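Sharing a model that was predicted from the sequence below.
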Amino acid sequence: MQVRQGIPEGEIARGCYLALGNFDGVHRGHQQLIGNIVQKARTEGKLAVVITFSPHPVQVLGDNPPGLLTTRAMKEKLIAALGVDFLFILPFTRELAQLPPETFVQDILWPHFQPRLVAVGFNFTFGHRGAGTPALLHRLGEELGFKVEVMAPVTYKGLTVSSTAIRNALDRGDILLARKLLGYWPVLAGTVVGGDRRGRELGFPTANLAVPPEIKLPGWGVYACLARFQGQVHRAVVNIGRRPTFGPALPATIEAHLLDFEGNLYGQELELELRAYLRPERKFASIRELVAQLQEDCARARELPLNPETGRRNHTQGHGVKYTAENPEIYHGQIGAGKNEGIDYCPRQETPAGLSPGTN
């Protein structure tokens, strides 16, 4: 996949099949929408193109924007995995936000892309104050010569798959639900920075992860995860919070203890693939009590399978994480796996007149 900043030059993207949206998290609804575009483009021998925006509009227009589910690099990786040919990232500015929706289509979308088909989500809006709707896009498409396809809601056990629903699940520490909605395990990615070395003094050295400030963090607590760096994978325990045992109102940190690892990670890029919520963060009465709890946390994290060859576990050891048919693993790099695990791709509301719902 080629990634381009801004609108294309020349005719490189003209006649494409195009998915338009913010695609925060590239969750299962986004995967279905983009996947449909890729399939149609392949059938017709055309390019599959995605247009998205950076920064996210809520970061420019919102007073208290919600955290983003992926870094830009991870979003690009997830979209590329769906088979897209070109990803165009349009700079989102207040000037762009002021454009009437008709101007956006007539001056940007049509002259530079001339798509055969534009696919959007059921709740997609664009243009000044979100005045552009799928119905308006359809009308403009009829005037200019492109078709519009609206992706119906994707649901999981009656819950509409959305970035908001995923953020709510993360707030509660519901990692399994977040995975079901995303189609992959939630990931925190960033750079390892220096810390106060308290973990090393206790016998549990930690990697302190600095993530971009706009990224959504899960609810504070202790999680089992898989840590990935330079092709290596290690089970890990990560604490997200203020470490109340060591004092009141300390700065919030993300500290990961990698099991069976010795080395210096400072300055390296690290991914923490969250697999299970273990317990809330709490203040311990003594260091001895804290160490005993950390030992138990590590024992539970050891039950995580490192790769597909380890198979699924349908038992627990002590308070270990349980792996069953209700808690399947989706491994790094695989998205959209397990589509039949309660995921419903059927339309849940009427499509505006003249629009075609996304095919399944």
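Noted; the coordinates are in hand.

switch to C-alpha atoms for all contacts and neighbour counts from now on
Will do.

All the strands of the stretch 101-250 of the chain, residue numbers only.
Shown for the stretch 101-250 of the chain, the strands assigned by DSSP state E, counting those that start in this stretch span residues 117-121, 147-151, 155-156, 159-160, 187-193, 207-210, 221-229, 232-241.

So which of these is nearest Pro66?
Closest approach to Pro66 among the strands of the stretch 101-250 of the chain (Cα to Cα): strand 187-193, 15.8 Å.

Second structure for comparison follows:
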Amino acid sequence: MSVLFDKQIIALGFFDCVHMAHRKILETARQAALSMGVKSAAITFTGNIKTMPVVYDYDERVKLLSELCDNLISFEFSDDFKSMSAENFLMLLINKYNAVGFVCGYDYTFGKNAAGNSAFLSAFAKEHNFFCSIEVPLYCDGEPVSSTKIKHLLSEGNIVAANKLLVKPYHITQRVVHGRGQGHLFGCPTINFLPKNNVLLPKYGVYSTMSDINGKLYCSVTNIGNKPTFGDDVVSIETFVDGFSGSVYDSNVTIIFKDRLREIKKFDNASQLKQQIFEDIRRSKLCCE
């Protein structure tokens, strides 16, 4: 098996949403790599290794992780991979990816049937004379920072609390698609996304957001859910951007979430909805200051 990588300290994990505890793991790997004169790396997976939806898909995880380490090692969570023993997984990282050390969280598990854990990793590293660091829990408001906690907060619509735990504020980056055009009809055109399969969305509702369009930030309001005023039950992500009037169809736009403003409401007519959108924008500007 040929080695294609420089020597590396590898951060182990799934890194579902790249939160503050993940950053601690990655920073430990980076500092250890610097002291040893080697590279730092993180592993991630092209698919979802868990049954629950992820916070960020593979492409977004790659962007976030790339800012925190030198290299990324991507695996497909295939049947062959799932059947690999914990020891064989570590030997793969050593023999193919030139690992000279490992960093993981206290609750990390790996290998077939999750047989490997932090104690197994420590013993393996000691036996092979490799660097190893097991990171203790990182607490915020008395609770350990975890992907599970962040998912729970998002499912409740608690963006402010979730953003305290994330390395970067919760955001959605997607290609803009054509909507039904109702916003154009009453003077409030919107940017539309379709939800991605197996990617978690915050609780349905209306949110204060910032929209990054071609590198420029605009105050905005985002509706996640249906559109009962128009009898539209299809779940979508629809954003009204204050002060922007251009076309962004088929372009990538990032929506950065600041706070939840209200529940979705059915209005008697489009004029009432328009008035509410302007009120939502007024409140959103306060959140974005």
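Alright, I've got the coordinates. Keep in mind the model is a prediction, meaning the values are calculated, not measured.

Would you mind giving the strands of the stretch 101-250 of the first structure as TSV with distance to Arg282 of the first structure and mean neighbour count added?
Formatted as TSV, the strands of the stretch 101-250 of the first structure follow (distance: least, Cα to Cα, whole Å; neighbours: other Cα atoms under 10 Å):
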stretch	distance to Arg282 of the first structure	mean neighbour count
strand 117-121	41	23
strand 147-151	43	24
strand 155-156	33	18
strand 159-160	31	16
strand 187-193	22	20
strand 207-210	19	23
strand 221-229	8	23
strand 232-241	10	22
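
Put together a markdown table for the ones you listed, with distance to Thr133 of the first structure on each row.
Converted to a markdown table, these look like this (distance: least, Cα to Cα, whole Å):
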| stretch | distance to Thr133 of the first structure |
| --- | --- |
| strand 117-121 | 10 |
| strand 147-151 | 10 |
| strand 155-156 | 21 |
| strand 159-160 | 19 |
| strand 187-193 | 32 |
| strand 207-210 | 38 |
| strand 221-229 | 40 |
| strand 232-241 | 39 |
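
which SSE is the alignment partner in the second structure of Thr52 of the first structure in?
Counting by TM-score structural alignment, Thr52 of the first structure corresponds to Thr44 in the second structure. Element membership of Thr44 of the second structure [criterion: DSSP states H and E] is strand 39-45.

Which strands and helices lie in contact with the following helix or strand past that strand?
Sequence order places helix 58-66 as the next helix or strand after strand 39-45 of the second structure, per DSSP H and E. For helix 58-66 of the second structure, the elements it packs on are strand 39-45, strand 71-75, judged by 3 or more Cα pairs under 8 Å, 6 or more residues apart in numbering; DSSP states H and E.

Please identify which of those is closest to Thr51 of the second structure.
Closest approach to Thr51 of the second structure among these (Cα to Cα): strand 39-45, 13.9 Å.

ok now the closest one, how far from the chain's centre?
Here strand 39-45 of the second structure shows a centroid-to-chain-centroid distance of 16 Å under the convention Cα atoms, centre = their mean, to the nearest Å.

Now it on the first structure. Mean distance?
When the first structure is superposed, strand 39-45 of the second structure averages 1.6 Å from its matched positions, counting by mean Cα distance after the TM-score superposition for the first structure.

Enumerate every residue touching Tyr249 of the second structure.
175-178 (Cα atoms under 8 Å, 6 or more residues apart in numbering).

Might you calculate how far stretch 82-95 of the second structure sits from the centre of the chain?
Relative to the centre of its chain, stretch 82-95 of the second structure is centred 26 Å away, using Cα atoms, centre = their mean.

Just the buried residues of it, please?
The neighbour-count check on stretch 82-95 of the second structure (16 or more other Cα atoms under 10 Å) flags 82, 84-87, 89-90, 93-94 as buried.

between the residues you listed, which is nearest Ile281 of the second structure?
For the buried residues of stretch 82-95 of the second structure, the minimum distance to Ile281 of the second structure (Cα to Cα) is 47.6 Å, reached by Lys82.

thought that closest one was touching Ala115?
No. Judged on Cα atoms under 8 Å, Lys82 of the second structure makes no contact with Ala115 at a distance of 11.3 Å.

Compute the number of surrounding residues for the aligned residue in the first structure for Lys126 of the second structure.
Matched by TM-score structural alignment, Lys126 of the second structure corresponds to Glu142 in the first structure. Using other Cα atoms under 10 Å, Glu142 of the first structure has 13 other residues around it.

Could you do Leu20 of the first structure as well?
Neighbours around Leu20 of the first structure, by other Cα under 10 Å: 20.

Quick check: the aligned residue for it in the second structure?
Per TM-score structural alignment, the equivalent position to Leu20 of the first structure in the second structure is Leu12.

Enumerate every residue touching the residue nearest to its match when sequence neighbours are not counted.
Nearest residue to Leu12 of the second structure in three dimensions, chain neighbours excluded: Cys104, at 5.1 Å (Cα to Cα, 6 or more residues apart in numbering). Applying Cα under 8 Å, 6+ apart to Cys104 of the second structure gives the contacts 11-13, 25, 118, 133-135.

of those residues, which stay in contact in the first structure?
Listed in the original numbering, the contacts of Cys104 of the second structure still in contact in the first structure are 11-13, 25, 118, 133-135 (both residues aligned by TM-score structural alignment, their matches' Cα atoms under 8 Å).

Glu156 of the second structure: which of the residues you listed is nearest?
The closest of those to Glu156 of the second structure turns out to be Gly13 (Cα to Cα; 25.5 Å).

A strand includes that closest one, no?
No. Going by DSSP: H, G, I helix; E, B strand; the rest coil, the assignment for Gly13 of the second structure is coil, not a strand.

Show me the helices in the second structure, by range?
Applying DSSP state H to the second structure gives helices spanning 20-36, 58-66, 79-82, 86-95, 118-128, 147-155, 159-165, 182-185, 270-288.

how about the first one: buried residues?
To tie it back to what came earlier, the one meant is helix 20-36 of the second structure. Neighbour counts over helix 20-36 of the second structure (16+ other Cα under 10 Å) mark 20-30, 32-33 as buried.

Would you format those residues as JSON lines with distance to Leu217 of the second structure included?
Shown next, in JSON lines, are the buried residues of helix 20-36 of the second structure (distance: Cα to Cα, whole Å):
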{"residue": "Met20", "distance to Leu217 of the second structure": "24"}
{"residue": "Ala21", "distance to Leu217 of the second structure": "28"}
{"residue": "His22", "distance to Leu217 of the second structure": "27"}
{"residue": "Arg23", "distance to Leu217 of the second structure": "25"}
{"residue": "Lys24", "distance to Leu217 of the second structure": "29"}
{"residue": "Ile25", "distance to Leu217 of the second structure": "31"}
{"residue": "Leu26", "distance to Leu217 of the second structure": "29"}
{"residue": "Glu27", "distance to Leu217 of the second structure": "29"}
{"residue": "Thr28", "distance to Leu217 of the second structure": "33"}
{"residue": "Ala29", "distance to Leu217 of the second structure": "33"}
{"residue": "Arg30", "distance to Leu217 of the second structure": "31"}
{"residue": "Ala32", "distance to Leu217 of the second structure": "36"}
{"residue": "Ala33", "distance to Leu217 of the second structure": "35"}
